[in-house]
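**Student:** Predicted model and sequence follow; I will ask about them next.
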Amino acid sequence: MKVLRRQRDTTLQDRLVWQVASLLLAYPDEQYAARLATAQQLLAHLSSPPADLLGRAVAALAGLDPMRAATGYVDTFDMRRTCTMYLTYWTAGDTRNRGNHMLEFLHAYQAAGAAPPQHEAPDHLPVVLEFAATVDPAAGRRLLVEHRVPIDVLRDALATSGPVYADVLTAVCATLPPAGPADRQRAQQLASAGPPTESVGLQPFTLTVPPRRTQEA
């Protein structure tokens, strides 16, 4: 019984980390302040080490005005190929296989009875984290573990280009099994050489790499 209780407690803590991370990694739109407030409330229920990392990120982001937060987000994630949060970009790159890789996420959402995301690609990390936190933690954890290498690459890239967000990724990584030697080697290869490329259209999705967010004047 104690083992089951520890497992339940661990799963709940991980889900809280994923939910807070999803809120912090979303684009700072008109709901920016509300998301930060929700993240702060959820942190009160976190007792695991990632709570300090996420708390530091919440405090840093709360100190930015919305315009500066939005500009910094775009500069970090939309203008740097090495910081894209679209996980299949790292596993399939600009190849015809990327659509098939995205289907893995869609199938997981559909199997859990969740509607596909309407305004974002299914492999976008904040979407995956919210799915893992609020819909199906087992399936969500599987997707995160299977894409541990891209998450590690993103975390390491953010260490220099977006340290606030690097704390968020470090907290997420703390909920996953430690990366093995093969994972670390693959991460190093991706960081140095980048993902595979191929000059073809992507089916069934057509996205730029990384997808560009339309900004209002």
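**Tutor:** All right, it came through fine.

**Student:** Going by C-alpha atoms from here, please, whenever you check contacts or count neighbours.
**Tutor:** OK.

**Student:** tell me the contacts of the residue nearest the centre of the chain?
**Tutor:** In the chain, the centroid-proximal residue (CA atoms, centre = their mean) is L125; its distance is 2.7 Å. For L125, the contacting residues are 22, 85-87, by CA atoms under 8 Å, 6 or more residues apart in numbering.

**Student:** one more structure, for comparison:
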Amino acid sequence: MKRPADSRTSLAWQIQSLLLAYPDERFPEHLTLARRVADTQPGPVGDPLLRFAERAGRTPLPELAADYVATFDHRKRCCLYLTYYAHGDTRKRGMALLRLKQTYAEAGRRLSDDELPDHLAVVLEFAATEPAPGARLLTEHRAGLELLRLALNDDDSPWAPVLDSVSATLPRLAGGDREAVMRLAAQGPPGEQVGLDPYASPVFLPDPVVGGLR
């Protein structure tokens, strides 16, 4: 029996969340789960999960973990903390983080001390259990998501297909990817000003926080 579309999307967000966390000793189990979930998804969502699982499955775990740190903890264009793309390390980012925490609290979700609310894995995990507000958060941060997706694809990163899969769960962007990203970046989230150039010198992002979901 096929799952309803909204149920399939929630399942996709859950596995995407696991795949974007630090690859620890449980990561091989997550790859196995990703293959199973991929079979329940439409092609644009499931096929990238299979591509990631195949490539990551051929990579020794220590090598994959080192690549994760090099990609997400030390490369500003590949930051997993979504509010950086709109606000950098400013007071506005603090307010954006507070709004995220309030959204989670309203749904009964309490973050642990080592979780930041704008980490993409955290947002996806929330969306998996609270699809309506979760989809809204992902859409509000769509510009950052697309900047991250493009950067990972430009670098031929192993994680690029995961972001392709995330993007495929969201409404289609009008026009070419890069033009749409720049338009969304110029508009920004409601009530905020953005304005960024993802392929100029990445001074709009601070040094990323080492850690996240581990």
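**Tutor:** Perfect, I can see it now. Since we're looking at a predicted model, the values are computed, not measured.

**Student:** Show me what Q41 of the first structure aligns to in the second structure.
**Tutor:** Under the alignment defined by TM-score structural alignment, Q41 of the first structure corresponds to R36 in the second structure.

**Student:** no, scratch that, I was asking about F105 of the first structure
**Tutor:** Match for F105 of the first structure (TM-score structural alignment): L100.

**Student:** same question, R184 of the first structure
**Tutor:** Match for R184 of the first structure (TM-score structural alignment): V181.

**Student:** A171 of the first structure now?
**Tutor:** Here A171 of the first structure is matched to S165 in the second structure, going by TM-score structural alignment.

**Student:** Show me the helices in the second structure, by range?
**Tutor:** With helices called from DSSP state H, the second structure shows them at 5-19, 27-38, 43-57, 61-68, 83-87, 91-106, 120-129, 131-140, 142-154, 160-168, 177-187.

**Student:** still on that earlier bit, got CSV for the contacts of L125 of the first structure, with neighbour count and distance to S192 of the first structure too?
**Tutor:** Output for the contacts of L125 of the first structure, formatted as CSV (neighbours: other CA atoms under 10 Å; distance: CA to CA, whole Å):
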residue, neighbour count, distance to S192 of the first structure
S22, 23, 27
M85, 22, 17
Y86, 24, 18
L87, 26, 17
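
**Student:** Still touching in the second structure? Go through these.
**Tutor:** Retained contacts for the contacts of L125 of the first structure in the second structure, judged by both residues aligned by TM-score structural alignment, their matches' CA atoms under 8 Å, are 22, 85-87.

**Student:** ok, the contacts of L125 of the first structure vs P66 of the first structure, which is closest?
**Tutor:** Proximity of these to P66 of the first structure (CA to CA) peaks at S22, which lies at 17.7 Å.

**Student:** still on that earlier bit, count of residues packed around the match of R184 of the first structure?
**Tutor:** Using other CA atoms under 10 Å, V181 of the second structure has 24 other residues around it.

**Student:** Likewise for P181 of the first structure?
**Tutor:** Using other CA under 10 Å, P181 of the first structure has 9 neighbouring residues.

**Student:** Equivalent analysis for D47 of the second structure, please.
**Tutor:** A count of neighbours around D47 of the second structure, defined by other CA under 10 Å, yields 19.

**Student:** counterpart of A53 of the second structure in the first structure?
**Tutor:** So, by TM-score structural alignment, A53 of the second structure is matched to V58.

**Student:** For L23 of the first structure, which non-adjacent residue is closest in space?
**Tutor:** Closest residue to L23 of the first structure apart from its sequence neighbours, by CA to CA, 6 or more residues apart in numbering: R35 at 5.8 Å.

**Student:** do L54 of the first structure as well
**Tutor:** Per CA to CA, 6+ apart, closest to L54 of the first structure is V168, 5.8 Å.

**Student:** ok, the one you found to V209 of the first structure distance?
**Tutor:** Computed with CA to CA, to the nearest Å, the distance linking V168 of the first structure and V209 of the first structure is 23 Å.

**Student:** neighbour count winner among these two?
**Tutor:** V168 (27 against 15).

**Student:** shouldn't the more buried one be in contact with A51?
**Tutor:** No - using CA atoms under 8 Å, V168 of the first structure is not in contact with A51, being 9.7 Å away.

**Student:** Name all residues that make contact with the nearest residue to G162 of the first structure once chain neighbours are set aside.
**Tutor:** Computed as CA to CA, 6+ apart, the closest residue to G162 of the first structure that is not its neighbour in sequence is T76, at 6.2 Å. Taking CA under 8 Å, 6+ apart, we find T76 of the first structure in contact with 83, 158, 161-162.

**Student:** I am finished for the moment; much appreciated.
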